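[1] Just need the structure, nothing else, for what follows:
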Amino acid sequence: MMRVWYYVLAACAFSTSAVAQTSPQQYPNQLVHIVVPSSAGGVSDALARTIADKVGANWKQAVIVENRPGLAGTESVARSSADGYTLLVTSNGHTVINRINKNLPFDAVNDFTGVAQLASVPFVLVATRSLPVSDLSGLRALARTTRPSLTIAIPGIGSSASILSELFKATAGIDLLDIPFRGAGESEMAVQRGDVQLLFMAANIAVSMIQAGAVKPIAVVSEKRIPRLPNVPTMAEAGLSQMTYDAWFGVLAPAGTPKPIVEKIGADIKQVLTMPVVRSALEQQGFEVRFSGPADFNATIRRDAARYAQVFKAIQAPGK
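    Sure thing, here's the model as predicted:
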């Protein structure tokens, strides 16, 4: 009988300890890791480091950013303990991971939970200077009559530019030949040299290249015009109102992370994003700060996963 009570008391003690470890009042009480599944210097990396610096100071706890490029980085978070101490900062390309990669050991939607959407980045469709059109209607007409097809740079299948390219082809009713590159830098150089004719480029990079005359703009993928490119129309203004896209970036945690912990992290990140110094820094880097909490962000993730599954259904996944 005494042995039975020993095990009952031990189980109660363990349960109490587990609850204490997940108490939002005590979180975080140890090092927090933020994994970025891309190389240092990219968009996700810049966001992660900005958030880590400020939220770590508020928590009075060390928060470190680890660059683990590719699927291995994403999988490492999916397989981490669901306790809030390992997080992922990634882009909306996360929602197509399982669509474009065969037989992955994790599910990019169901093995994660949304914590907070941080920001969005407008994109600009740019063309090499030698392309004999300067607006969307001219581009669509040229694409329909050009054989072989006009080319568009793809800085990694599943990247924001990759998703945009597929959406654009489907929405505009044109065919473009995808030219894959290992990253944004290589694709940007290719369109500057004229090796490739088109590219969807993040606005913060596109602005400087357009102003330098290295490429020419066709249209902006955004709800409104970009202040630094006041003469470049949006896709809707250029006649393609169905071309909508939100290149969001956000924080995810492993599925099963306690809801109170997820909500606390989200609330603390929201507080950081309201800081004038943070908003100013992000806006100077080309971000549009757009916070949404766990419930809304999870809805966005699932909606985008369903939408882009249809867009990418014609793309042959590696290994098929």
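[2] Going by C-alpha atoms from here, please, whenever you check contacts or count neighbours.
    Noted.
[3] residue closest to the middle of the chain?
    residue 91 (1.0 Å; C-alpha atoms, centre = their mean).
[4] run this one through as well so I can compare:
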Amino acid sequence: MPATHWKPTRRDVLRSALFLALGDAIVGRTVFAQDATYPNRPIRIIVATAAGGGIDAVARTVGAKLQEAWGQSVIVENRPGGNQTIGTNHVAKAEPDGYTLLCISSTHTMISGLMPKLPFDPIEDFAPVTMLAYGPNILVAHPALPVQSLGDFIALAKSEPGKLNYGTSGNGSLGHLAMESLKSMTGIELTHIPYKGAAPALNAVLSGEVSVEIVQIMTALPHVKAGRLRALGITTATRSPAAPDIPTIAEAGAPGFEGSSWFGIVAPAQTPPAVIAKLNEEFVRIMNLPDIKTRFLSEGVEPVGDTPEQFAATMRDESARWGKVIKDMGITIQQ
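    Got it, this is the predicted structure:
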């Protein structure tokens, strides 16, 4: 018996097209409705480091304001480990619905250069929301170290090659790369002691377990003012209004040195543009609140609150810049 071949009639084609159009419309209305009611349940802000560091403080500060404004619980959750890859990967793989966010620092744009075999792409797998704030770091020393300036420290390090050490919040952190840059620029030899997070690293320099450390200004400044740490230099190209007596590292003995920090919010890639826009609008409003601006500026950190497009450009530029530094210095992290 000969095979028969079904040919769709014009009516069949029109009916199929109508069903597809209706399906698209229903899906579109559903997505729009979800976006319009966002947020209607708790939001989590993931911090990929241990509690107690600058990024943790920033996340909790803006998280509290977000909860106050939207009337939904905002939970800041620390997921440290794996040089920040555990918490970061969790958000990269999360549902892109705006209910799981990641608070990042400049370290986020360095990680691909240090660890090429990542389970996520630090740029492509995230939707930038906004840069929250920008600020310098401070090179601090334990008061027992017999130095009063960066010049003194360089001279001491050169007289005792490899005997002095420095602490960081972990391999591949900004503090690590900045100190390695300083070593290269000044010709000194120091031993790197990585810790599991900013808080234990800070405790190490406070106790004298390590000689020096580069610490975010908002974390270091209270200890400097109290005399528990001695400031040797600040990492920005110009002095900080919050600490005008602290010279820049560039002017104090390492011309051209710069290594600043920033903090920002990202969401999983494919998060609806309407949700990103709503998050951006609210975070920008928060960063412009008088009490937030006063608090951040007093701690040496400048509130930013830019657009998603501006933050995306910064992330790409920083990734390229630090990628070159990492390659030139030959720094890698074992995976």
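[5] so where's the longest strand in structure 2?
    Ranked by number of residues, the top strand in structure 2 under DSSP state E is strand 126-135.
[6] buried sites along it?
    126-135 (16 or more other C-alpha atoms under 10 Å).
[7] Ok, stretch 65-78 of structure 1 next?
    65-68, 73-78.
[8] again, but for stretch 194-206 of structure 1
    Buried, per 16+ other C-alpha under 10 Å, within stretch 194-206 of structure 1: 196-206.
[9] counterpart of the residue nearest to the centre of structure 1 in structure 2?
    Matched by TM-score structural alignment, residue 91 of structure 1 corresponds to residue 105 in structure 2.
[10] Setting aside sequence neighbours, what's the nearest residue to its match?
    Sequence neighbours aside, residue 263 is the residue nearest to residue 105 of structure 2 in space, at 4.4 Å (criterion: C-alpha to C-alpha, 6 or more residues apart in numbering).
[11] The one you found matches what in structure 1?
    In structure 1, residue 263 of structure 2 lands on residue 249 (TM-score structural alignment).
[12] Could you report the separation of the counterpart of residue 181 of structure 1 in structure 2 from residue 178 of structure 2?
    With TM-score structural alignment as the criterion, residue 181 of structure 1 lines up with residue 195 in structure 2. Residue 195 of structure 2 is 16 Å from residue 178 of structure 2, where distance means C-alpha to C-alpha, to the nearest Å.
[13] Same question for residue 283 of structure 2.
    29 Å.
[14] can you check residue 36 of structure 2 too?
    44 Å.
[15] neighbour-wise, which of the two wins?
    residue 178 (21 against 13; other C-alpha atoms under 10 Å).
[16] Trace that one over to structure 1, please.
    Checking TM-score structural alignment: residue 178 of structure 2 goes with residue 164.
[17] Name all residues that make contact with that match.
    200, 245 (C-alpha atoms under 8 Å, 6 or more residues apart in numbering).
[18] For the helix or strand encompassing it, give me the average deviation versus structure 2.
    Per DSSP states H and E: residue 164 of structure 1 is located in helix 160-172. Compared with structure 2 after the fit, helix 160-172 of structure 1 shows a mean deviation of 2.7 Å (mean C-alpha distance after the TM-score superposition for structure 1).
[19] Show the subsequent helix or strand relative to that helix.
    Following helix 160-172 of structure 1 toward the C-terminus (DSSP H and E): strand 177-181.
[20] circling back to that earlier point, distance of the match of residue 91 of structure 1 from residue 65 of structure 2?
    19 Å.
[21] same question, residue 229 of structure 2
    31 Å.
[22] Which one of the two is surrounded by more residues?
    Using other C-alpha under 10 Å as the criterion, residue 229 of structure 2 and residue 65 rank with residue 229 on top: 23 against 19.
[23] The residue mapped onto that one from structure 1: what's it in contact with?
    With TM-score structural alignment as the criterion, residue 229 of structure 2 lines up with residue 215 in structure 1. Residue 215 of structure 1 makes contact with 126-129, 191-192, 209 under the criterion C-alpha under 8 Å, 6+ apart.
[24] Can you show me the helices along the stretch 51-200 of structure 2?
    54-70, 85-92, 111-114, 150-159, 174-186, 198-207 (DSSP state H, counting those that start in this stretch).
[25] what separates the second one from the chain centre, distance-wise?
    Relative to its chain's centre, helix 85-92 of structure 2 lies at 13 Å (C-alpha atoms, centre = their mean, to the nearest Å).
[26] what's the answer for the fourth one, then?
    Shown here is helix 150-159 of structure 2, whose average C-alpha point lies 31 Å from the average C-alpha point of the whole chain (C-alpha atoms, centre = their mean).
[27] List the contacts of that helix.
    147, 163-164, 186-190, 232-233, 249, 252-253.
[28] Closest one to residue 173 of structure 2 out of the residues you listed, please.
    Proximity of those to residue 173 of structure 2 was ranked by C-alpha to C-alpha; the top entry is residue 190 with 16.4 Å.
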